[in-house]
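# predicted model follows, preceded by the sequence.
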Amino acid sequence: MNRASLFPIAIAAILALATAAVGGTITVLDEWYYALQQPSWAPPGYMFGVIWTCVFALIAVAGFFGWEKAPTRRDAEIMLGMFALNGFLNLAWSFLFFRMQRPDWAFYELIMLWLSIAVLMLFCGRFSRISSLLLLPYLIWVTIAGTLNYQVVQLNGPFG
């Protein structure tokens, strides 16, 4: 690894950590959340932190490989913009679900998050198969989280 590789590694790590940290501050596990009925198959609470930590680490590594393999500066910039949009959508879900206490709105926003991951995988896959594959666990987890979110809405709605 050369010195030039340190910049994209640092940027990917900082952005992933910043998104995770902001998401952590938005996520409020209070009486409202604990009063929600959860489906029987919901993972235990402690697993969410473990899973999200792994997912954010994979996102950072995917960003690094995508940056390294982008054929042009423009491709790298587009990819960074797509990662930024994805991070925003990730945070927006937490805001809608936990802060606004609107799992119903969060579910519809999660569809946009899911689509942003799929598009990011397709875009990165054009020049970095490893980057695209590293995003697959994220897509799978958001699919599971979306199903869980939908079930919470079904078990607890209407909201608002």
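Perfect, I can see it now. Numbering: from 1, shown residues only.
# all contacts plus neighbour counts: C-alpha atoms, from now on.
Noted.
# element containing the closest residue to Met82 other than its chain neighbours?
Nearest residue to Met82 in three dimensions, chain neighbours excluded: Leu120, at 6.5 Å (Cα to Cα, 6 or more residues apart in numbering). Here Leu120 sits within helix 103-125, counting by DSSP states H and E.
# what distance do you get for the residue nearest to Ile117 when sequence neighbours are not counted to Gly146?
Nearest residue to Ile117, sequence neighbours excluded (Cα to Cα, 6+ apart): Leu139, at 6.2 Å. In this view, Leu139 and Gly146 are 10 Å apart by Cα to Cα, to the nearest Å.
# below is structure B, check it against A:
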Amino acid sequence: MNMLASRGQLRASFIRWALFAVPLIVLLGFLSGTAAGPDSAWFQALEKPAIYPEPKWFGIVWTTLYIMIGVAVALVASAWGARGRGAALEAFVVHFLLNLAWSPVFFAAQNISAALVVIGMIDITLIVVIAMFWKIRRLAALLLLPYLAWVLFATALNFQFLQLNPDADGGMGDSGAVERVRIGN
């Protein structure tokens, strides 16, 4: 017999990882979204882009995506002995930390331009993670494709918020500087 683990052992490993990863990712995503969310007066006053969906969809979409992300991570984490597994999981952690940082940067810091930079890094790291997951478990990579589509949509949305609300951007707003005006000679 040349197998390192039986199918049952592999399935049990996946289930253990899924029972850990899915709730953890959903919880962290929920905490990030509620710690700094769209309920502030600042966000309510922003001009919304035409493509901005009804707010109820964000909770539905993100919950579904976080579950899919957790399953994808569990698939890769349970691939014991797969070449690149550790690096793929490390790349995912970096990516997910960026994901969790976006809401505080956009909503709490009210910095639309910095949030655009963060979401650009989210896009790039997600593509890297998908490529790395593909080499380990293709299903894991495929589970991340709807997430990629949503993040790219969110990038366009973030850009449109910046275009429509340049004066509301904390990164470009009032710096406290005084403008001097010379009157006369």
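Good, I have the coordinates. Everything numeric here is computed off the predicted structure, so don't read it as measured data.
# that older thread, how big is the offset of the helix holding Leu120 of structure 1 relative to structure 2?
On superposition with structure 2, the mean distance recorded for helix 103-125 of structure 1 (mean Cα distance after the TM-score superposition for structure 1) is 0.5 Å.
# list the buried residues for that helix?
103-107, 109-114, 116-118, 120-124 (16 or more other Cα atoms under 10 Å).
# so how many other residues sit close to the residue nearest to Ile117 of structure 1?
20 (other Cα atoms under 10 Å).
# quick one: map it onto structure 2.
Aligned counterpart of Leu139 of structure 1 in structure 2: Leu148 (TM-score structural alignment).
# do I have it right that that match meets Asp123?
Yes - using Cα atoms under 8 Å, Leu148 of structure 2 is in contact with Asp123, at 7.3 Å.
# tell me which residue is most central in structure 1.
Taking Cα atoms, centre = their mean, the centroid of structure 1 lies closest to Asn90, which sits 4.8 Å from it.
# who's the closest spatial neighbour of it, skipping the chain neighbours?
Leu113 (6.4 Å).
# quick one: what's aligned to the one you found in structure 2?
Leu113 of structure 1 maps onto Ile122 in structure 2, by TM-score structural alignment.
# about what we covered before: is it true that the residue nearest to Ile117 of structure 1 touches Ser116?
No - using Cα under 8 Å, Leu139 of structure 1 is not in contact with Ser116; the gap is 9.5 Å.
# what's the overlap in contacts for those two?
Common contacts of Leu139 of structure 1 and Ser116 (Cα atoms under 8 Å, 6 or more residues apart in numbering): none found.
# for Trp80 of structure 2, helix, strand, or coil?
coil (DSSP: H, G, I helix; E, B strand; the rest coil).
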